[in-house]
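Novice: sequence? don't have it. structure:
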């Protein structure tokens, strides 16, 4: 006789637990973590490079970790800023997880780092469901992607504490409707702040840095109510599952969520907990 096992929260429960521990340890070290989510080609690497340069010029101890399925191209670009940078190759995994982030920070994150920017895998589906222990979650979209992006990816934009529009220097050329984009953002994430930026033209540069520093100094994080959104994705280890999420939010770090899951395979293995102090 088959035994029925309740896997309702098995898939993300371990990740969320690890994320909470990681968040607490990084907060104790005075490190603000900014999780950047976007689709491929949004221009987040170009924008992040400029923000890192500004941070270094202002004397803000900053570091960046960038994740991709293959190549170290983004790390090479970000390293031009002169700040500590690390590349994470996910070997096909479509998102970062809290345990993965913790393992890569262990022994690498410089002591005294005030800001850590995490450039997540270019994907607006899977990364949206994973709390990395971040202090600030940012969803980015370029003017070339269409005004309906927030409606197509309501989890990514609905859980964001800040929305950033990139490549505004070509907004007129591509017919970007700013009012329509803002309205769509507000539909899935009422009250969230929207920043307009251009890495090439210079518009809005430094605003992301300022927001991250403000949150680190105690500014409240916007937490809207998010509707149930189903999706499917693959986990580290090769298995996949589909699930839907209903999200409840609070002012404070880290997504507060309730989950409804229907895994098609066994749950992900346990992720490690603590983040060790940097080696001297």
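Specialist: Alright, I've got the coordinates. Since this is a predicted model, take the numbers as computed values, not measurements.
Novice: going forward, measure contacts and count neighbours with C-alpha atoms only.
Specialist: Noted.
Novice: so where do the strands sit in the stretch 51-200 of the chain?
Specialist: Secondary structure of the stretch 51-200 of the chain (DSSP state E, counting those that start in this stretch): strands at 62-68, 85-89, 115-119, 136-142, 162-166, 193-196.
Novice: could you dump the ones you listed to JSON lines with distance to residue 206?
Specialist: Output for the strands of the stretch 51-200 of the chain, formatted as JSON lines (distance: least, CA to CA, whole Å):
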{"stretch": "strand 62-68", "distance to residue 206": "14"}
{"stretch": "strand 85-89", "distance to residue 206": "19"}
{"stretch": "strand 115-119", "distance to residue 206": "13"}
{"stretch": "strand 136-142", "distance to residue 206": "14"}
{"stretch": "strand 162-166", "distance to residue 206": "12"}
{"stretch": "strand 193-196", "distance to residue 206": "11"}
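Novice: can you redo these as a markdown table with mean neighbour count?
Specialist: Shown next, in a markdown table, are the strands of the stretch 51-200 of the chain (neighbours: other CA atoms under 10 Å):
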| stretch | mean neighbour count |
| --- | --- |
| strand 62-68 | 23 |
| strand 85-89 | 20 |
| strand 115-119 | 24 |
| strand 136-142 | 25 |
| strand 162-166 | 24 |
| strand 193-196 | 17 |
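Novice: give the next helix or strand downstream of the helix or strand encompassing residue 227.
Specialist: Per DSSP states H and E, residue 227 falls inside strand 226-234. The helix or strand immediately downstream of strand 226-234 is strand 240-247, counting by DSSP H and E.
Novice: angle of that next one against strand 226-234?
Specialist: Orientation check (axes from the mean of the first three to the mean of the last three CA atoms, to 10 degrees): strand 240-247 against strand 226-234 gives 170 degrees.
Novice: okay, now the one to match up with it:
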């Protein structure tokens, strides 16, 4: 048992070291990067579509899409005029810093100088907690359809995230959820986290989310 724990610790340490290098590589070209995590169906892709549509007016954007299989989400986002790269993880339940380092090695970062990189992680609220990627900020997307306790049940992910998006607020009339209690749950876990309430359908909250990225146009 001790040996397994040591191997896991080495895995995390190696991942973290590579993540630091990823961040340096991107920062050398003044590229701002964001790790977007959340469960399947929370609305990560829909939110990224809206961000791509608006931010591509001002920035060169690359979106790295992580999924077990297919490039369905990447194709959706690419329709908004931004470059996407698909990473299929197979049996792995989250992206890790090695995946991102391989993408960085195989693209010309000059094309994205002063631009943005969004990393859409595999749909999961558990596995991504262990693996930082080297992004400047982590955004965790949840939706009210996941139930009122989704934030409480996954404290580690929120503890180490910078922005929480509570999505699908257009459904509040039909789903009995105390939205402010969800906000408070996030703030209790991480007092410094920024909470943005959004609807990818009505676009409510998208401008606030963009402001929270603190970008210089």
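Specialist: That came through, no problem. Just so you know, these numbers come straight off a predicted model, no measurement behind them.
Novice: returning to what we had before: residues of the strand holding residue 227 of structure 1 that come out buried?
Specialist: Residues of strand 226-234 of structure 1 classed as buried by neighbour count (16 or more other CA atoms under 10 Å): 226, 227, 233.
Novice: who wins for proximity to residue 204 of structure 1 among the strands of the stretch 51-200 of structure 1?
Specialist: Nearest to residue 204 of structure 1 among the strands of the stretch 51-200 of structure 1 is strand 193-196; the distance by CA to CA comes to 5.9 Å.
Novice: what does that closest one contact?
Specialist: 161, 162, 163, 164, 165, 166, 168, 182, 203, 204, 207 (CA atoms under 8 Å, 6 or more residues apart in numbering).
Novice: the same query, at a cut-off of 6 Å, please.
Specialist: Strand 193-196 of structure 1 is contacted by residues 162, 163, 164, 165, 204 when judged by CA atoms under 6 Å, 6 or more residues apart in numbering.
Novice: how far is it from where the chain is centred?
Specialist: Relative to the centre of its chain, strand 193-196 of structure 1 is centred 16 Å away, using CA atoms, centre = their mean, to the nearest Å.
Novice: read off where that strand ends up in structure 2.
Specialist: Under TM-score structural alignment, strand 193-196 of structure 1 corresponds to residues 194-197 of structure 2.
Novice: ok, average deviation of the matching stretch from structure 1?
Specialist: Following superposition, stretch 194-197 of structure 2 is found to deviate from structure 1 by 0.7 Å on average (mean CA distance after the TM-score superposition for structure 1).
Novice: which residue in structure 2 aligns with residue 81 of structure 1?
Specialist: Counting by TM-score structural alignment, residue 81 of structure 1 corresponds to residue 80 in structure 2.
Novice: show me what contacts its match?
Specialist: Per CA under 6 Å, 6+ apart, neighbours of residue 80 of structure 2: residue 53.
Novice: mind putting the contacts of strand 193-196 of structure 1 into CSV with distance to residue 10 of structure 1?
Specialist: CSV is the format used below for these (distance: CA to CA, whole Å):
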residue, distance to residue 10 of structure 1
162, 29
163, 30
164, 32
165, 35
204, 41
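Novice: mind checking how far residue 172 of structure 2 is from residue 105 of structure 2?
Specialist: 44 Å (CA to CA, to the nearest Å).
Novice: no wait, residue 26 of structure 2
Specialist: From residue 26 of structure 2 over to residue 105 of structure 2 the distance is 11 Å, taken as CA to CA.
Novice: same deal with residue 61 of structure 2?
Specialist: Residue 61 of structure 2 is 17 Å from residue 105 of structure 2, where distance means CA to CA.
Novice: again, but for residue 203 of structure 2
Specialist: On the measure of CA to CA, residue 203 of structure 2 and residue 105 of structure 2 end up 35 Å apart.
Novice: and what of residue 204 of structure 2?
Specialist: For residue 204 of structure 2, the distance to residue 105 of structure 2 equals 37 Å [CA to CA].
Novice: so the two - more neighbours on which side?
Specialist: Taking other CA atoms under 10 Å, residue 204 of structure 2 and residue 105 do not tie; residue 204 has more neighbours (17 against 11).
Novice: leaving out chain neighbours, which residue sits closest to that one?
Specialist: Distance criterion CA to CA, 6 or more residues apart in numbering; nearest residue to residue 204 of structure 2, sequence neighbours excluded, is residue 198 at 5.3 Å.
Novice: what's the neighbour count on the one you found?
Specialist: Neighbours of residue 198 of structure 2 (other CA under 10 Å): 24.
Novice: quick check, residue 69 of structure 2 in contact with residue 88.
Specialist: Yes. Under the criterion of CA atoms under 6 Å, residue 69 of structure 2 makes contact with residue 88 at 5.2 Å.
Novice: all helices for structure 2, in order.
Specialist: Taking DSSP state H, the helices of structure 2 run over residues 2-27, 44-55, 72-78, 97-105, 155-159, 179-189, 206-212.
Novice: specify the stretch among these that is closest to residue 65 of structure 2.
Specialist: Using CA to CA, the helices of structure 2 put helix 72-78 closest to residue 65 of structure 2, at 5.9 Å.
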